[in-house]
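Peer 1: With the sequence up front, the predicted model follows.
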Amino acid sequence: MKAEEKSLPTIAQPNIGSLLATAVPTFSVEDAQAVARSVFELDAVVSELTGERDRNFHLRVSEAEHYVLKVSNPAEDPQVIDFQTKALLHIASVDASLPVPRVLRARDGETEWVLNRLGEEPRIVRVLTFLQGDPLHRMTPSVTLRRSIGGYLARLDLALSSFSHPAANHELMWDLKHASSIRDLLIHIPDAAQRGLAERFLDNFEMHVLPSMPRLRAQVIHNDMNPNNVLVSGDDPDRIAGIIDFGDMVHAPLVNDVAVAAAYQPTSLDHPLAGAADLIAAYNAVLPLEPGETDILFDLIATRMVLTVGISGWRATLYPDNRDYILRNSSRAWDGLQRFALLSRTEAQVYFHRACRGEN
């Protein structure tokens, strides 16, 4: 299979929901093997990986050499893909010790290759290193592990603080700035009590967070530190071995990155915020949060949970065959929202401020 051109195809910028409403592109294991060999000079054993928007494949060249081949969603703006690629290159140059994927160049030296097939939209193909480790969701939670996540996230945000790109402000449904846009999707939550709970926290977001957004520190953030995107070392269950999937990166308030990661920490501990507080305190020790950022963390964490149940519920109705993968984080989010509902905003604010001072 040969590339017909190297320039990026012209694809109109999608609206905020079109990307998540577009099916994962069709591409076979055999196709991936052929492209890996002819374009990236990799003779590999290929297997398919799950993905929300892209078609992903695991390339095993040898016992120690593994890669991921990513075929972009047809609705993805090529400039957004370039944004992701450039960010990984930037991180490698600023903090090479951060465990993030490295970009493999094609045989022509380019970081991206355009796939053109008759009757199909152009799609961009990339190859990244495959990081070894156990997904966080399979690990036994611990205070040390949560603190490790917070510290690594802070280092990642420091590395990204000096990065910019023309596509950094692209619109993404998973961007907390646009949380209000998913209100209409809550009709896909069949249980009236659950739907009312999601609406309550979305109301809180609009009342308490939106007015403060213009005053918050903002930069490019990872925006998706969920348990599927954090890898833990097989040799040391307290060490982070990888941070993967930069597909949801956006330019947004810095505190949003902390809130997203904290939204996936356990709420079934002695205090519903204890898991989140472990991560937040470790982040704050590396990259201090401002008082106004800490004040809205509770609202932002809850809003991320609302995005999880709202967007996932909607997408599960669109793609029932991929339902299990799409809904993988929903039960945790519902548990979190139910426990958060037992707290007042003031109580949560005091708890997080104390955590940042090391007093909990």
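Peer 2: Received the coordinates, thanks. Since we're looking at a predicted model, the values are computed, not measured.
Peer 1: switch to C-alpha atoms for all contacts and neighbour counts from now on
Peer 2: Will do.
Peer 1: Now the element after the helix or strand residue 194 falls within, going C-ward?
Peer 2: Residue 194 belongs to helix 192-204 when assigned by DSSP states H and E. With elements assigned by DSSP H and E, the helix or strand that comes after helix 192-204 is strand 218-221.
Peer 1: centre of the chain versus that following strand, how much separation?
Peer 2: Its chain's C-alpha centre and that of strand 218-221 lie 13 Å apart, by C-alpha atoms, centre = their mean, to the nearest Å.
Peer 1: same deal with stretch 298-305?
Peer 2: 15 Å.
Peer 1: got it, and stretch 31-44?
Peer 2: The mean C-alpha position of stretch 31-44 is separated from the chain mean by 27 Å, C-alpha atoms, centre = their mean.
Peer 1: tell me the contacts of the most centrally placed residue in the chain?
Peer 2: Nearest to the geometric centre of the chain sits residue 224, at 2.1 Å (C-alpha atoms, centre = their mean). Residues near residue 224 by C-alpha atoms under 8 Å, 6 or more residues apart in numbering: 245-246, 248-249, 257, 260-261.
Peer 1: List only those of these flagged as buried.
Peer 2: Among those, those scoring as buried are 245-246, 248-249, 257, 260-261 (criterion: 16 or more other C-alpha atoms under 10 Å).
Peer 1: For these, give me TSV that also has distance to residue 42 and secondary structure.
Peer 2: Output for the buried ones among the contacts of residue 224, formatted as TSV (distance: C-alpha to C-alpha, whole Å; DSSP: H, G, I helix; E, B strand; the rest coil):
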residue	distance to residue 42	secondary structure
245	22	coil
246	23	coil
248	27	coil
249	28	coil
257	35	helix
260	35	helix
261	34	helix
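Peer 1: wait, doesn't residue 179 sit right on residue 307?
Peer 2: Yes: assessed by C-alpha atoms under 8 Å, residue 179 is found in contact with residue 307 at 6.9 Å.
Peer 1: Those two: which is more packed in?
Peer 2: residue 307 (28 against 21; other C-alpha atoms under 10 Å).
Peer 1: Which elements pack onto the helix or strand hosting the more buried one?
Peer 2: Element membership for residue 307 (DSSP H and E) is helix 297-318. Under the contact definition 3 or more C-alpha pairs under 8 Å, 6 or more residues apart in numbering; DSSP states H and E, helix 297-318 sits against helix 192-204, helix 254-262, helix 323-326, helix 330-340, helix 345-356.
Peer 1: Comparison target below:
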Amino acid sequence: MSLKHAQPKFSKIQVSEMVKKLFNLTPREIQSLPSYDDQNFYVAPIEGDEYVLKIMNSEDSKNTSLVEVQTYAMSFVHQNGLPSQTAVPTKSGQLMSLEEMDCGYGCKKYLVRLLTYAPGVTISKVPLTPELLYEVGKMAARMDEIFQKMEHPNLSILQRDKFLWSLSNVVFLESYLSVLDGDPLQKIVKSVIHHYKTSVETKRSNFRKCINHGDFNDLNILVQPDDSSGGHKISGILDFSDMNSGYYIHELAITIMYMMIEHPEPVEVGRPVLAGFESVIPLNEDEKDCLFLLVLSRFCQSLVLACYSVTLHPENVEYLMITSRNGKHILQQLWELGKEQVEKVWFVSSN
């Protein structure tokens, strides 16, 4: 699977016309929002309410069945009490529209969706207290539990065997390691992949399967002040585009890794996130044993794939490298501390 997806570059004028044509709304304000390889806009129409317009890159837009399942999943978790966005129907009653337009690459087809606006700020902007991290872990587990009840004719499309960001596919990174030539971290990444093959893949048959959100990160979780606790509560779950068939332990590892990125004491993050997750889904022994390596594996995926994406899209370097800048230091720190030391912090004895 290639990562070369040209990010759409629609102008605000084009976006305004699109919103009028498809949804019968007249934007009074349009703001660009950050995105990895799609294009997102905040839209406030004169008719009221606030929305997010998502325009997918032309490559991912070809897979309408996958996007349909992801859009359904957002609505399903929302119906089951979690704060996710939902898609607004077009004038013709569709939850997404395939639009053929030119935004600088010639005429191509782009999937367009208008989503309800989730209030709050990204969790990256607030202090990550143990209480909030506990809630993040709990939310990750609840979300995967809800996914398990989901029924859809195209659910099997989430298998995604070649998906580079799946924690089942860490060995795929070997094809991209040359992007780290000359970087001392390349040696650590190679070692992590080796340990993944010998210690994780051999135990995978004992992991419990589920559907993963797959990208429960510091920019995809929104929070608002919580008057009752004086802290913050989760007010939005964003971006279901990395959903894939995986395992509960994958969701936990991904969540811990991204929460570490924003924390002054990254190693400490694992304990409250794990406790929150286990309050819903307790881990079995093999899952516990592999958690450390799976967290390291996600750091490796993030680092290698971001560096590779920069070679394709140097103009988007600032956004692409957000996670990797801190991630490099944390990966090194975790590797040097080692599994045993880190697990002493994460797995608190109940005695």
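Peer 2: Alright, I've got the coordinates. Since we're looking at a predicted model, the values are computed, not measured.
Peer 1: circling back to that earlier point, specify, as a residue range, where the helix holding residue 194 of the first structure falls in the second structure.
Peer 2: Under TM-score structural alignment, the counterpart of helix 192-204 of the first structure in the second structure spans residues 183-195.
Peer 1: Would you mind listing the buried residues in that stretch?
Peer 2: Here stretch 183-195 of the second structure shows 185-186, 188-190, 192-193 as buried, counting by 16+ other C-alpha under 10 Å.
Peer 1: ok so, going back, the helix holding residue 307 of the first structure corresponds to what range in the second structure?
Peer 2: Against the second structure, helix 297-318 of the first structure falls on residues 291-312 (TM-score structural alignment).
Peer 1: Strands of the first structure, start to end?
Peer 2: Assigned by DSSP state E, the first structure shows strands spanning 45-49, 55-60, 66-71, 103-104, 113-115, 123-129, 134-135, 218-221, 230-232, 240-243, 250-253.
Peer 1: so the third one versus strand 45-49, what angle?
Peer 2: Between the direction of strand 66-71 of the first structure and that of strand 45-49, the angle (axes from the mean of the first three to the mean of the last three C-alpha atoms, to 10 degrees) works out to 60 degrees.
Peer 1: Using the aligned residues only, give the average distance of strand 66-71 of the first structure to the second structure.
Peer 2: Strand 66-71 of the first structure, aligned to the second structure and superposed, deviates on average by 1.1 Å (mean C-alpha distance after the TM-score superposition for the first structure).
Peer 1: go on, the fifth one?
Peer 2: Relative to the matching residues in the second structure, strand 113-115 of the first structure has an average distance of 0.9 Å after the fit, by mean C-alpha distance after the TM-score superposition for the first structure.
Peer 1: what's that strand packed up against?
Peer 2: Helices and strands touching strand 113-115 of the first structure, as assessed by 3+ C-alpha pairs under 8 Å, 6+ apart, comprise strand 123-129.
Peer 1: Where in the second structure does the strand it packs on fall?
Peer 2: Against the second structure, strand 123-129 of the first structure falls on residues 110-116 (TM-score structural alignment).
Peer 1: what about that stretch, how far off from the first structure?
Peer 2: Stretch 110-116 of the second structure sits 1.1 Å off on average (mean C-alpha distance after the TM-score superposition for the first structure).
Peer 1: circling back to that earlier point, nearest to residue 130 of the first structure, out of the helices and strands packed on helix 297-318 of the first structure?
Peer 2: With C-alpha to C-alpha as the measure, helix 323-326 is the member of these nearest residue 130 of the first structure (20.0 Å).
Peer 1: average distance between the closest one and the second structure?
Peer 2: Its matched residues in the second structure lie on average 0.3 Å from helix 323-326 of the first structure after superposition (mean C-alpha distance after the TM-score superposition for the first structure).
Peer 1: gap between that helix and the chain center?
Peer 2: 16 Å.
Peer 1: and what of stretch 179-196 of the first structure?
Peer 2: 22 Å.
Peer 1: now swap in stretch 139-147 of the second structure and tell me
Peer 2: Stretch 139-147 of the second structure sits 14 Å away from the centroid of its parent chain (C-alpha atoms, centre = their mean).
Peer 1: against the first structure, where does that stretch fall?
Peer 2: So stretch 139-147 of the second structure sits over residues 152-160 in the first structure, by TM-score structural alignment.
Peer 1: average distance between the matching stretch and the second structure?
Peer 2: Stretch 152-160 of the first structure sits 1.3 Å off on average (mean C-alpha distance after the TM-score superposition for the first structure).
Peer 1: residue in the first structure matching residue 325 of the second structure?
Peer 2: Checking TM-score structural alignment: residue 325 of the second structure goes with residue 331.
Peer 1: I'd like the distance between its match and residue 224 of the first structure.
Peer 2: Applying C-alpha to C-alpha, to the nearest Å, the value for residue 331 of the first structure to residue 224 of the first structure is 17 Å.
Peer 1: do residue 324 of the first structure as well
Peer 2: For residue 324 of the first structure, the distance to residue 224 of the first structure - C-alpha to C-alpha - is 19 Å.
Peer 1: what does residue 63 of the first structure give?
Peer 2: 29 Å.
Peer 1: end to end, how far does stretch 155-173 of the first structure reach?
Peer 2: 25 Å.
Peer 1: Work out the gap between that stretch and the centre of the chain.
Peer 2: 13 Å.
Peer 1: residues of it that come out buried?
Peer 2: 155-160, 163-165, 167-168, 170-173.
Peer 1: Can you name the residues in contact with it?
Peer 2: Residues contacting stretch 155-173 of the first structure (C-alpha under 8 Å, 6+ apart): 15-17, 20, 79-80, 83, 87, 90-91, 94-95, 98, 178-179, 181-182, 219-222, 248-252, 254, 286-287.
Peer 1: Buried residues, stretch 111-130 of the first structure. List them.
Peer 2: 111-116, 122-130.
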